[in-house]
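S.K.: Structure of the sequence below:
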Amino acid sequence: MIPTQAWADAQRLWDFQQMGHEPRPCSVAVGLGSHDLGVADTTVDLYRRGMMPVIVFTGATSRTTRERMPRGEAEHYRERAIELGVPSDAILVEPRARNTGENIRFSRALLEERGVPVSSVLLVSKPYEERRSYATARKLWPEVEWVSASTPMAFAEYVDSIGDARLVIDMLVGAQQRLMVYPRRGFMIEQAIPGNVTAAYERLRTSGFTSRLLADSMTRG
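M.R.: From the prediction side, this is the model:
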């Protein structure tokens, strides 16, 4: 049972992660690999709406996907997209990335290798990692315009779809910590973080939602 205060704090982090971008036509879409096949579904929906001619799915495996996506996150995303009607020649697969920075760097290298001209990118992520992904992409590939996108779902609806509230809240806390710590390490651009968001993060961390925190950075951001 998740306490009422923890739900409220998680909702605040969820809301902060939303960038509020309106999807628009871009050169390509980059779908960030994860445990959530909804990223692939949303990328497919954007493709059907004519938002991009080329999709890159990027991601190896992680501790949360090793069993459910044994062929790698990007490959499972590709299979899902083809099942939903996307032609295979519209999809590029980047199978090595193990973190968001590698997702961006390796996707850029793949697109350059294939000669795909890129001026703008639809960056498709899990809903609770929009801001973290955007800040990373802006840092690592500042020459292009980034438009954030994710499955349009309410927090409670998303938790129900995943079926594991603690996992989702742990991920939210981990994403928030990285927004606070990574700019100082040169991994992403700085984001202005409201005080009530920082307070919500601190309460959740103190309450034990810590499984996705950086092992070497258990201090305040």
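S.K.: contacts and neighbour counts: CA atoms only from here.
M.R.: Will do.
S.K.: just checking, what's the longest helix in this protein?
M.R.: Counting residues, the longest helix in the chain under DSSP state H turns out to be helix 165-185.
S.K.: The helix or strand following that one to helix 165-185, inter-axis angle?
M.R.: The first helix or strand that comes after helix 165-185 along the chain, using DSSP states H and E, is helix 195-206. Angle, helix 195-206 to helix 165-185, by axes from the mean of the first three to the mean of the last three CA atoms, to 10 degrees: 120 degrees.
S.K.: what's near enough to touch the most centrally placed residue in the chain?
M.R.: Among the residues of the chain, the one closest to the centroid is Ser125, at 3.2 Å (CA atoms, centre = their mean). Residues in contact with Ser125, defined by CA atoms under 8 Å, 6 or more residues apart in numbering, are Gly31, Leu32, Gly33, Val39, Ser133, Ser148, Ala149, Ser150.
S.K.: Please generate a structure for the following sequence too, so the two can be compared:
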Amino acid sequence: MTGSTDIQQAVTDEQWANARLIWGYHQMRHELRPADVAIGLGSHDLGVATTTAELYRAGLFPVLVFTGGNSPTTASRFPRGEAVHYREHALTLGVPADAILLEPRAGNTGHNITYSRQVLADAGIFPASVLLVSKPYMERRSYATARKLWPEVDVRCASEPLELDDYVKSIGDEKLVLDMLVGDLQRVIEYPKLGFAVEQEVPEDVYAAYENLLTAGFTSRLIAP
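M.R.: The predicted structure is shown next:
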């Protein structure tokens, strides 16, 4: 592939350009500021826990929730559950145990938000502002979900500051990453119709890139119609 690193060889230049458009769209680019709490959204990506720990040490929030049970893509990597492994990792990075609340049941993003909200309420915490920490390509979907399910709080998003090339290297599977980019964009488009999220405008070039990657077969992470 001309002008590309080895990690990208299975993807054509055009497909990679499409992926970059979608990658950029998924990121909210919020200016970070202090929040009452943070919620680290469970996934296959331990970088979420690392980033949450770094932001805690930077003083952006006093308490955080790690949320997530297991899914087919995380059960082998995090056998005790996403939130449990995230917590263990954050402890090794210097986050004190009493700053971490655990939500070990969530199986989707809606659960992440609603169950974390309940865990906070059970602890007597009723935040006015929340920082959501997610995978880089999940910022927009997590934001749209929180705005729907928790509209009274000020929501901002953060993720590990990686470019797409570096993220692919960190995951080690370029097709899987592109499949996930496409899958998350499908959810951004479809979930508002189901009442799961607020609607987000999708620019024409991003939608065209999405359709191109669908046609090219990057479809393993799609939800059923």
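S.K.: if we can go back for a sec, give me the aligned partner of the residue nearest to the centre of the first structure over in the second structure.
M.R.: For Ser125 of the first structure, the aligned position in the second structure is Ser134, judged by TM-score structural alignment.
S.K.: One more: Arg12 of the first structure?
M.R.: Using TM-score structural alignment as the criterion, Arg12 of the first structure maps onto Leu21 of the second structure.
S.K.: any idea how far Asp13 of the second structure is from Thr219 of the second structure?
M.R.: For Asp13 of the second structure, the distance to Thr219 of the second structure equals 18 Å [CA to CA, to the nearest Å].
S.K.: My error: substitute Phe66 of the second structure in the last question.
M.R.: 29 Å.
S.K.: With Lys193 of the second structure instead?
M.R.: 20 Å.
S.K.: With Glu14 of the second structure instead?
M.R.: Taking CA to CA, one finds Glu14 of the second structure at 17 Å from Thr219 of the second structure.
S.K.: Comparing these two, which residue is more hemmed in?
M.R.: Neighbours were counted for Glu14 of the second structure and for Thr219 using other CA atoms under 10 Å; Thr219 has more, 18 against 12.
S.K.: so the more buried one makes contact with Asp179?
M.R.: Yes: with contact defined as CA atoms under 8 Å, Thr219 of the second structure and Asp179 form a contacting pair (5.6 Å).
S.K.: list the contacts for Gly94 of the second structure?
M.R.: Contacts of Gly94 of the second structure by CA under 8 Å, 6+ apart are Ala53, Arg57.
S.K.: That one corresponds to which position in the first structure?
M.R.: By TM-score structural alignment, Gly94 of the second structure lines up with Gly85.
S.K.: Trace Arg147 of the second structure over to the first structure, please.
M.R.: By TM-score structural alignment, Arg147 of the second structure lines up with Arg138.
S.K.: Distance check, the equivalent of Met52 of the first structure over in the second structure against Ala106 of the second structure.
M.R.: Aligning on TM-score structural alignment places Met52 of the first structure opposite Phe61 in the second structure. Per CA to CA, Phe61 of the second structure is found 22 Å from Ala106 of the second structure.
S.K.: Look at those two and report which has more neighbours.
M.R.: Ala106 (23 against 20).
S.K.: got the contact list for the more buried one?
M.R.: By CA under 8 Å, 6+ apart, Ala106 of the second structure lies in contact with Thr67, Gly68, Gly69, Asn70, Asn112, Tyr115.
S.K.: Also Ala83 of the second structure?
M.R.: Gly42, Phe66, Thr67, Gly68, Gly69, Leu102, Glu103, Pro104.
S.K.: again, 10 Å this time
M.R.: By CA atoms under 10 Å, 6 or more residues apart in numbering, Ala83 of the second structure lies in contact with 40-43, 49, 65-70, 89, 101-106.
S.K.: Equivalent analysis for Phe57 of the first structure, please.
M.R.: When contacts are counted by CA under 10 Å, 6+ apart, Phe57 of the first structure touches 29-33, 39-40, 43, 73-78, 81, 91-95, 103, 107, 124.
S.K.: if we go to 6 Å?
M.R.: Val30, Gly31, Ala74, Val93 (CA atoms under 6 Å, 6 or more residues apart in numbering).
S.K.: which one of those residues sits closest to Ala199 of the first structure?
M.R.: Gly31 (30.8 Å; CA to CA).
S.K.: Is that closest one located within a strand, as I assumed?
M.R.: Yes: counting by DSSP: H, G, I helix; E, B strand; the rest coil, Gly31 of the first structure is located in a strand.
S.K.: can you give me the helices for the first structure?
M.R.: 4-17, 38-48, 73-83, 100-113, 130-140, 155-162, 165-185, 195-206.
S.K.: What is the second one packed up against?
M.R.: Packing partners of helix 38-48 of the first structure (3 or more CA pairs under 6 Å, 6 or more residues apart in numbering; DSSP states H and E): none among the helices and strands.
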